[in-house]
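K.L.:
predicted model and sequence below, questions to follow.
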Amino acid sequence: MIPCSVFIVAQDEANNIERVLRSVSDFAQVLVVDSGSTDNTVALAEAMGAEVIHQDWLGYAGQKQFALSLCQQDWVLNLDADEALTPECIAVIKQTIIRNDIAALRFARNDIFMNQLPNKWMKKPNNLRLYRRQLAHFDTSEQVHESAIVEGKEIRTQVAFTHFGYNRIDALVAKNNLYSSFRAEDKFARNKRPSLIKLALVLPFTFLQKYFLQGRITNGKRGLILATIDAFYAFLKEAKLWEKYLVDSDPNKKSK
């Protein structure tokens, strides 16, 4: 068994949970923290041999911090239920956890979109997912796009895990709508002021960045669609921050 703990935060992931658990079947500890599934996520996870713990929802970062606290191995790996490791990922993990000079490993991420992997010319997102347990924690004030904060040296690999959660347009747009609200709330709570210039320019600038600089143009129709969705997500975050000031805030704090 690979001496590493895997933790997965899940709710109503019956369509995904077996795939991710199958990809980590060789790890010493596999933990699923379920926040109240109404489908058979729990039964499927237990049948796959995972340790399943119930925890009412604490927020994205809070839930992951709770899961991290239950891990027993010195190294921990965080995956979402709609993700899966490849054999190449497992090989890199084995090479990493025997080293004494690093604290964390950041992976590339292959987002399946409309049933297709990104081509080799597209820039891939990356995520910090493997780290030493005692050197890591989550900032529970962050509502979304949470990532572990690790004290120590971080390295990167171009080896990518696979992400299935953005495969369909409706799922991606629904997540963007939810996450943009959380991001606007986080910025508002930190007294981040909206910018009219950014509101006007963030959509076209993001589209150009994604489509040309990050290589979406090389992925045909899918690349055009994805770059447009990404640009609108950037616009939504700024628009919803304006909404917080113009509609939801105290009248004395409204932007002119």
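P.N.:
Received, thanks. Since we're looking at a predicted model, the values are computed, not measured.

K.L.:
from here on, contacts and neighbour counts on C-alpha atoms
P.N.:
OK.

K.L.:
which stretches in the chain count as strands?
P.N.:
Using DSSP state E, the strands of the chain run over 2-10, 27-34, 51-54, 75-80, 83-84, 104-111, 126-132, 136-137, 149-150, 154-163.

K.L.:
how about these in a markdown table, adding mean neighbour count and distance to residue 40?
P.N.:
Listed next are those as a markdown table, based on neighbours: other CA atoms under 10 Å; distance: least, CA to CA, whole Å:
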| stretch | mean neighbour count | distance to residue 40 |
| --- | --- | --- |
| strand 2-10 | 23 | 12 |
| strand 27-34 | 22 | 11 |
| strand 51-54 | 16 | 12 |
| strand 75-80 | 23 | 17 |
| strand 83-84 | 22 | 18 |
| strand 104-111 | 21 | 25 |
| strand 126-132 | 21 | 26 |
| strand 136-137 | 20 | 30 |
| strand 149-150 | 16 | 32 |
| strand 154-163 | 16 | 21 |
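
K.L.:
and of those, who's closest to residue 232?
P.N.:
strand 104-111 (18.1 Å; CA to CA).

K.L.:
structure B:
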Amino acid sequence: MGISFSFYFRSMQKLSIVIVCKNEAGIIGETLKSFSNLTDDIIVYDNGSNDGTQEVVKRYMAHLHEGKWQGFGPTKNKASQFAKYDWILSLDADEAIDEELKTNLLQLDLADDKTVYELKFKNFFENKWLRFGEWGNDRHIRLFNRCVVQWNDARVHEELVLPAACKMVALYGYILHRTVKSITEYENKMRNYALMNAEKYFREGKRSSVTKAWLAAAFSFIKNYFFKLGFLDGKEGFLCARIMADYTFLKYKNLGDLDKIRVNRQQ
């Protein structure tokens, strides 16, 4: 049995999975289960959960760390510092992996630290996989070497800073992104994102108006529902396009409100 146990660990990939989360007790267990036999280093960086997320994490082969929320980019960089390996697979608590992706990750040699890996997503609206619209054909770079690549300092809509010498490789298989548990919960989440993104735009010196908010929302819906064929996803495709339009409206309306506050203070 001792020989089999040693082989079990040697056959794993030398990468660290890093997850930043808060109040994800309902989903993080299934996510962690999908990483079985992939790596011996799973980092969960919790930002103040009060729903029992910590207890769920401890039941799996994961290292739990807790710390303050500093915005998406800075918090993800902080979490990566706890990783055992330099190769980071950066995921969210609601992002599991399928068996095909796991197999391909295990086959990587990870010899070139200037290579980054782009992963495909299956985004689910409740139990429906959305193949079209805003979430169709979704893919992002999520596997990288932290010695070469890090997240920027954006508090929302963070991005990886890629040196010019980086080479991107696409992997087969999917990340299974189950982000919408209920419509009400998702709408509240998008309202919060709209405010954070408006504050980001305001700091960057961007301005808005009610007219711009309505026009941007209308264009968002038309683009996602018609141009990107969101209507082919049925009711869920319509709801996704509508929620994204609402998010766009609130983002620019909040930006306009922040500008009005700035003007009033100057008077």
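P.N.:
Ah, there it is. Quantities reported herein were computed from a predicted structural model and do not represent experimental measurements.

K.L.:
coming back round to it: residue 236 of structure 1 is nearest to which of the strands of structure 1?
P.N.:
strand 104-111 (21.3 Å).

K.L.:
what residues does that closest one touch?
P.N.:
For strand 104-111 of structure 1, the external contacting residues (CA atoms under 8 Å, 6 or more residues apart in numbering) are 96, 117-118, 124-132, 150, 152-167.

K.L.:
longest helix in structure 2, please.
P.N.:
Across structure 2, the longest stretch assigned as helix under DSSP state H is helix 234-266.

K.L.:
that one to strand 115-125, inter-axis angle?
P.N.:
Angle of helix 234-266 of structure 2 versus strand 115-125, following axes from the mean of the first three to the mean of the last three CA atoms, to 10 degrees, is 110 degrees.

K.L.:
pull out the buried positions in helix 234-266 of structure 2.
P.N.:
236-259 (16 or more other CA atoms under 10 Å).

K.L.:
map residue 188 of structure 1 onto structure 2.
P.N.:
By TM-score structural alignment, residue 188 of structure 1 lines up with residue 202 in structure 2.

K.L.:
and its match, how far from residue 256 of structure 2?
P.N.:
9 Å (CA to CA, to the nearest Å).

K.L.:
and if you look at residue 100 of structure 2?
P.N.:
46 Å.

K.L.:
which residue packs closest to the residue most central in space within structure 2, ignoring adjacent ones?
P.N.:
Centroid-nearest residue in structure 2, with CA atoms, centre = their mean: residue 92, separated by 5.1 Å. Leaving aside its sequence neighbours, residue 92 of structure 2 sits nearest to residue 19 (CA to CA, 6 or more residues apart in numbering; 5.3 Å).

K.L.:
list the residues that contact that neighbour.
P.N.:
For residue 19 of structure 2, the contacting residues are 42-45, 76, 79, 90-93, by CA under 8 Å, 6+ apart.

K.L.:
and residue 178 of structure 1? What does it align with in structure 2?
P.N.:
Aligned partner of residue 178 of structure 1 by TM-score structural alignment: residue 192.

K.L.:
one more: residue 233 of structure 1?
P.N.:
Per TM-score structural alignment, residue 233 of structure 1 is aligned with residue 247.

K.L.:
give the contact list for its match.
P.N.:
For residue 247 of structure 2, the contact set (CA under 8 Å, 6+ apart) comprises 190-191, 193-194, 217.
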